[in-house]
Structure formats: C-alpha cells, structure tokens
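Trainee: fold the following.
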Amino acid sequence: MVDLDKGLNDWLDKITKKVDLSTSQKSAITGEGAKTYAEVLKKNTPMSHTSYAHARSAGHGRKSKHMRDAITYKAGYEVNNGNTGDTSVGWEDKYNAMVARFVNDGTRDMSQKEISNLHFKDHAEKEAAEAVLKANAEKFREILDK
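Mentor: So this is what the prediction gives:
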C-alpha cells in the first residue's frame, strides 16, 4: 500500500523534473485528486442522528450541517486561501474541523460507537490513496494531450 503523502510528493517530483506546469494546470490535477479523496472521506465520516434542518446551537455558534456534509475543497487553493495549485480538503468551518479532530483522535471517555469511529480520516486516506494517484495521473495525461 502506498503512503498517500509520499506517493503524491514522489509523483509530483518526477513530473516537475520533466514538465513545467502552470498554476491552473496544477490546480486541475490536484483538484481531481481532492475530489476523489473528498468522496472517500465523506463516505467514511461518521454521522450522528441529530437533525440540523433548523440550525442548532453548538458551542459559540449555530451548527447547520453534519460533519459529513461540511467537507469541502477548492481546486488549487490551500487552507490559507493561497492559490498555489495545491488543493486542501477539509471542513467548511473551524467548529466542524474541531469536532472532526475529536472524533478522529478520540477523547477520554468514549462509547463503543465512538471507539469504532476512531481514525476515520486515516482510514479514508489509506482507502483513497490509489484512487487519488490514479485520478491525478489521468488528469495529467489529459492536460498533456491538449
């Protein structure tokens, strides 16, 4: 099994030695990989039975979506909104990101259900690794063939 981070970096190093990609081309390639990863992450993200049809108070704000529905990415943009061509996949707001961290990493007193949800992000990353690399490679070939 390929380590996703290492696989993507190795692949990118090989490509950049042979081809100089523009930011928009790199955005298209990483966007395809992000789309693939976001789908797998969404499938693996645990979901509570609480209804957020009408926003509910949560912490200091109003929660209007499940964690699963708040997964987002913007092709070519990182967390800090820098347009580098790299694409970050994450959650729409800090609250959902914080809850995702607790669910993924665990807390002190957890139920059996919470224990079964541990490391869902890690599992999603492993599950998506091959598909992300394949999606990136297909988009790269498509760009080169133009």
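
Trainee: going forward, measure contacts between C-alpha atoms and count neighbours the same way
Mentor: Will do.

Trainee: and the top helix by length along the chain, what other elements does it pack with?
Mentor: Secondary structure of the chain per DSSP state H: the longest helix is helix 120-145. Helix 120-145 is packed against helix 4-18, helix 23-44, with contacts defined by 3 or more CA pairs under 8 Å, 6 or more residues apart in numbering; DSSP states H and E.

Trainee: quick one, the first one and helix 120-145 angle?
Mentor: On the basis of axes from the mean of the first three to the mean of the last three CA atoms, to 10 degrees, helix 4-18 is oriented at 20 degrees to helix 120-145.

Trainee: so which bits of helix 4-18 are buried?
Mentor: Leu4, Gly7, Leu8 (16 or more other CA atoms under 10 Å).

Trainee: ok so Arg68 is a helix residue?
Mentor: Yes. Arg68 forms part of a helix when assessed by DSSP: H, G, I helix; E, B strand; the rest coil.

Trainee: correct me, but it touches Thr45?
Mentor: Yes. Using CA atoms under 8 Å, Arg68 makes contact with Thr45 at a distance of 5.6 Å.

Trainee: here is the second sequence; please produce its structure so I can put it next to the first one:
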Amino acid sequence: MVQNISGDLDDVLSKWMKQIQNQTAGMTLADKTAISEAGGKVFMDALRKETKAKHYSNKKDPKWGHMADHISIMLDGKSRRSVNTDFNGGVIVGWDNRYHAMNVMRLNDGTKAIIGDHFLTNLRNNNELRSKILEAEKSKYDEIANKKGDD
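Mentor: From the prediction side, this is the model:
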C-alpha cells in the first residue's frame, strides 16, 4: 500500500513539476511586464483617488495641470530618469513630470513650512491595497500560465 502511494505521488509530482516548468520557464519579458502592469494599474487607480481626495484644488494651471491627473505607469529601465537601465519587466507608477513629483515629495514628507501628511507612504503600506495588487497580478499570471499550459 505504501508503494502505491509513493508511486502515485511520484507521478503526480513529476506532472506538477512539468506543468510548473512549462508555465514559468517559458515566461517572456512581455509576460512579466503584463503581470507587473496589471498590479501597477490597480496602484495607479488607488493613487489617483487618494491624490484627488487629499490634495485636489480648484486651481486651473494651464501649463502643468493638476498632479492627480498626471499619474502614469512607466516601464522600469525604459524611463530616461530610471536608475535601473537593465529592463526586467517591472513597472513604476508615479508622476510623469518633475514639477508634480517634487510637489508630491514635499506634501508627503513635509518641509520646514509644510507638515507632511504621508499620503503616498501610507498608500504604499496599505495591506488591503497590496492584496488587491497581488490579486490582479495573480489573475494575469493565471491567464498567461493557462495559455502556456494549453500549448
């Protein structure tokens, strides 16, 4: 009886290993980017809502616009300001111009004249949001893995 279980377990484990190898080893850079982008979109939406809720004003700036309207996803390593020049499929969510990025830094961290409210830091550390990001990445991963499993 023990031999049957170990024999069946070996078969199950070998099939499982082949399935995992087919799904993960065959991941292309485009697949990894798609997974990262799915999580980045969830964070970007939450960041836009948080920025509008805490720091939106009625000021109409024709040149710069409002910082809540200029949040975007950038491919890590493809941005000209990126520290990482070796693209690995990761994404960065943030402000697409320096003017807004500097204002956010001052609002989040504070200065001598401004008390920081840490809205960005708190959002990054929000466990509920992290769970939503992981769920989005997992569903994208499952979608890609199922396509690879069908091949």
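
Trainee: and the longest helix of the first structure, which residues are buried?
Mentor: Across helix 120-145 of the first structure, burial judged by 16+ other CA under 10 Å covers 120-121, 123-130, 132-133, 135-137, 139-140.

Trainee: what of stretch 92-102 of the second structure?
Mentor: Using 16+ other CA under 10 Å as the test for burial, stretch 92-102 of the second structure gives Ile92, Val93, Gly94, Trp95, His100, Ala101.

Trainee: the last one belongs to a helix, doesn't it?
Mentor: Yes. When three-state DSSP is applied, Ala101 of the second structure is found to be in a helix.

Trainee: just send the helices and strands packed on helix 120-145 of the first structure back as a markdown table, with distance to Glu114 of the first structure too.
Mentor: Listed next are these as a markdown table, based on distance: least, CA to CA, whole Å:
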| stretch | distance to Glu114 of the first structure |
| --- | --- |
| helix 4-18 | 26 |
| helix 23-44 | 13 |
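
Trainee: which one, of those, ends up nearest to Thr50 of the first structure?
Mentor: Closest to Thr50 of the first structure of these is helix 23-44 (CA to CA; 17.1 Å).

Trainee: which residue numbers in the second structure go with the closest one?
Mentor: Counting by TM-score structural alignment, helix 23-44 of the first structure pairs with residues 29-50 of the second structure.

Trainee: can you give the contact residues for that stretch?
Mentor: 68-69, 71-73, 88-94, 119-120, 123, 129, 132-134, 136-138, 140-141, 144 (CA atoms under 8 Å, 6 or more residues apart in numbering).

Trainee: now swap in stretch 131-146 of the first structure and tell me
Mentor: By CA under 8 Å, 6+ apart, stretch 131-146 of the first structure touches Gly7, Leu8, Gln25, Ala28, Ile29, Thr30, Glu32, Gly33, Ala34, Thr36, Tyr37.
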